[in-house]
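**Student:** here's a sequence, model it:
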Amino acid sequence: MGDIFAVTNQKGGVGKTTTTVNLAASLADYGKKVLLIDLDPQGNATTGCGLDKNEIENSSYEVIMAEARAADAIIRPEEIGFDVMPTNADLTAAEVELLESKLREHRLRIALESTREKYDYILIDCPPSLSMLTVNALVASQGVLIPIQCEYYALEGLSSLLRTIERVKQRANPTLDVTGLLRTMFDARNNLANEVSRQLISHFEGKVFHSIIPRNVRLAEAPSHGLPVLNYDRASRGSIAYMALASEFMRRQKQSAK
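**Tutor:** Coordinates of the predicted model:
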């Protein structure tokens, strides 16, 4: 049965969607069966996988609102080696509708019960806010991967997210844990980035991935072509970094399973 991971950070622009798409592609390249769930109403992961948001028949909105089965919303885009549950702007309405729904925090977990066995890994791209959609992702997940940009306000926003994860763990999902913190858009020439990186390692010993995602133009270009960077430019620094992350990610899961 596949493990489910929420990729989240309440701060936008930290490489959350980039990480979800490219980690999914890298895990698939290692031969793993992967499902990416786009739970961000902006739908950037959907378009980044080459799908047209306007032509989606069933999306994560229909799934989370129990209007469609998960299997009916899953698509295998051309050219990439993993499945996608896409989304579109309809998901914005779910924020309000879930507030009045029964089992509102558990909708996604229930919907995925019949699908988990088909995959090795399920990655959820969360919205950049601590919303009911994000809570659904956390309740459904075993682990949380937190992309973080090494800048001034990074630790402040992280503290709030970690408090939310702890509350979800106490009230709704006792198996939830932080899988790791991923340093993204990293520039080793930047003194502040290096200092924040040292603080992260000091505060969260053992939780910070050794793999670091650098600033890379190919990573920025790939979504406009509807491709993960692995498919766009396999030899790029960004592609190599995400393949290294996937390898480390799998090793960590094996160690935690022992």
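
**Student:** contacts, neighbours, all on C-alpha from now
**Tutor:** Will do.

**Student:** what separates stretch 24-38 from the chain centre, distance-wise?
**Tutor:** Relative to the mean C-alpha coordinate of its chain, stretch 24-38 is positioned 11 Å out (C-alpha atoms, centre = their mean, to the nearest Å).

**Student:** got the contact list for that stretch?
**Tutor:** 20-21, 45-46, 60, 80-87, 118-126, 228, 230, 242-243, 246-247 (C-alpha atoms under 8 Å, 6 or more residues apart in numbering).

**Student:** for comparison, sequence B:
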Amino acid sequence: MGVTRVLAVANQKGGVAKTTTVASLGAALAQAGKKVLLVDLDPQGCLTFSLGQDPDRLGVSVHEVLLGQADIKEALVTTAEGLTLLPANIDLAGAEAMLLMRAGREYALKRALESLGDEFDVVIIDCPPSLGVLTLNGLTAADSVMVPLQCETLAHRGVGQFLRTVTDVQQITNPGLTLLGALPTLYDSRTTHSRDVLLDVADRYELPVLAPPIPRTVRFAEASASGASVLAGRKNKGALAYQELAQSLVKHWKSGKAMPTFAPPVD
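**Tutor:** Next comes the predicted model:
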């Protein structure tokens, strides 16, 4: 693909399978032959834990990298799935306060990633469920952003506020940021309710809803608890959906054409 693609996965609401999406999409892209770096920007370290690393036993983490106390290469670890991870732990909560006092604070991650050159084909950033300086770092470093969205009535509360943040970033720190759309997660195809929520989101926010929707599957919970991605199961519906999404992303990056949508964007 030549140039490194940087994708932020972000939503200020928790519980939307954001970390599952980052881990499983990363694993699917690695399976497709891409060199993938995953970045954990959440002080809770859920991505770090789900990829088999103990957040409490990290020597160097994204915390030191953002504050300029360590080179990014010192912090990178390789996971069992053939992915590279920039891990996080609770120390990162302190970095947010320290970054706020610095000029150019939104660019800390972007600078660190640029120092890697073209070492990776794809970087996927797991942003924390907030609109603070860590999420701004993720959005400023990315060239595109995807918004995982749970298919429930109240799940899209806050989407409007998040989209305004994306617009602010596009106007101030990252004019090249592209909003790919909302990714439906925890989708139950047996109910019309899930479908109605997606159509409402597409209509209300004029936001493309990406296909395929990621189905609700018990393997999500099992995979996170065991320190493996959903793709470890390979044949389950969740894995197949993420593999299809990965293929759509690669085609989008190659052609520049819009990704397939569940509901067409509103004109």
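
**Student:** need the buried ones from the contacts of stretch 24-38 of structure 1 selected in PyMOL.
**Tutor:** A single PyMOL command selects the buried members of these (16 or more other C-alpha atoms under 10 Å):
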select buried, resi 20+21+45+46+60+80+81+82+83+84+85+86+87+119+120+121+122+123+124+125+126+228+230+242+243+246+247
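
**Student:** so which of the contacts of stretch 24-38 of structure 1 belong to helices?
**Tutor:** Thr20, Val21, Ala45, Thr46, Ser60, Leu230, Tyr242, Met243, Ala246, Ser247 (DSSP state H).

**Student:** ok, residues contacting the longest strand belonging to structure 1?
**Tutor:** Counting residues, the longest strand in structure 1 under DSSP state E turns out to be strand 177-186. Residues from elsewhere that reach strand 177-186 of structure 1 (C-alpha under 8 Å, 6+ apart): 14-15, 142-150, 165, 169, 193, 197, 207-209, 211-216.

**Student:** and these, which are buried?
**Tutor:** 14-15, 142-150, 165, 169, 193, 197, 208-209, 211-214.

**Student:** start to end distance for stretch 112-131 of structure 2?
**Tutor:** Distance between the two ends of stretch 112-131 of structure 2: 21 Å, counting by C-alpha to C-alpha, to the nearest Å.

**Student:** and for stretch 104-124 of structure 1?
**Tutor:** 17 Å.

**Student:** all the strands of structure 2, residue numbers only.
**Tutor:** Assigned by DSSP E, the strands in structure 2 fall at 5-9, 36-40, 77-78, 84-86, 122-126, 144-150, 178-185, 209-210, 261-263.

**Student:** packing partners for the fourth one?
**Tutor:** I take that to be strand 84-86 of structure 2. Under the contact criterion of 3 or more C-alpha pairs under 8 Å, 6 or more residues apart in numbering; DSSP states H and E, strand 84-86 of structure 2 touches strand 36-40, strand 77-78.

**Student:** mean deviation, the shortest one versus structure 1?
**Tutor:** The reference is to strand 77-78 of structure 2. Following superposition, strand 77-78 of structure 2 is found to deviate from structure 1 by 0.6 Å on average (mean C-alpha distance after the TM-score superposition for structure 1).

**Student:** the longest one too?
**Tutor:** Once the two models are superposed, strand 36-40 of structure 2 sits on average 0.3 Å from its counterpart in structure 1 (mean C-alpha distance after the TM-score superposition for structure 1).

**Student:** relative to strand 122-126, how tilted is that strand?
**Tutor:** Orientation of strand 36-40 of structure 2 against strand 122-126 (axes from the mean of the first three to the mean of the last three C-alpha atoms, to 10 degrees) gives an angle of 20 degrees.

**Student:** show me what Thr20 of structure 1 aligns to in structure 2.
**Tutor:** Under the alignment by TM-score structural alignment, Thr20 of structure 1 pairs with Val22 in structure 2.

**Student:** run a quick check on Leu51 of structure 1 versus Gly226, I expect a contact.
**Tutor:** Yes: taking contacts as C-alpha atoms under 8 Å, Leu51 of structure 1 lies within contact range of Gly226: 7.3 Å.
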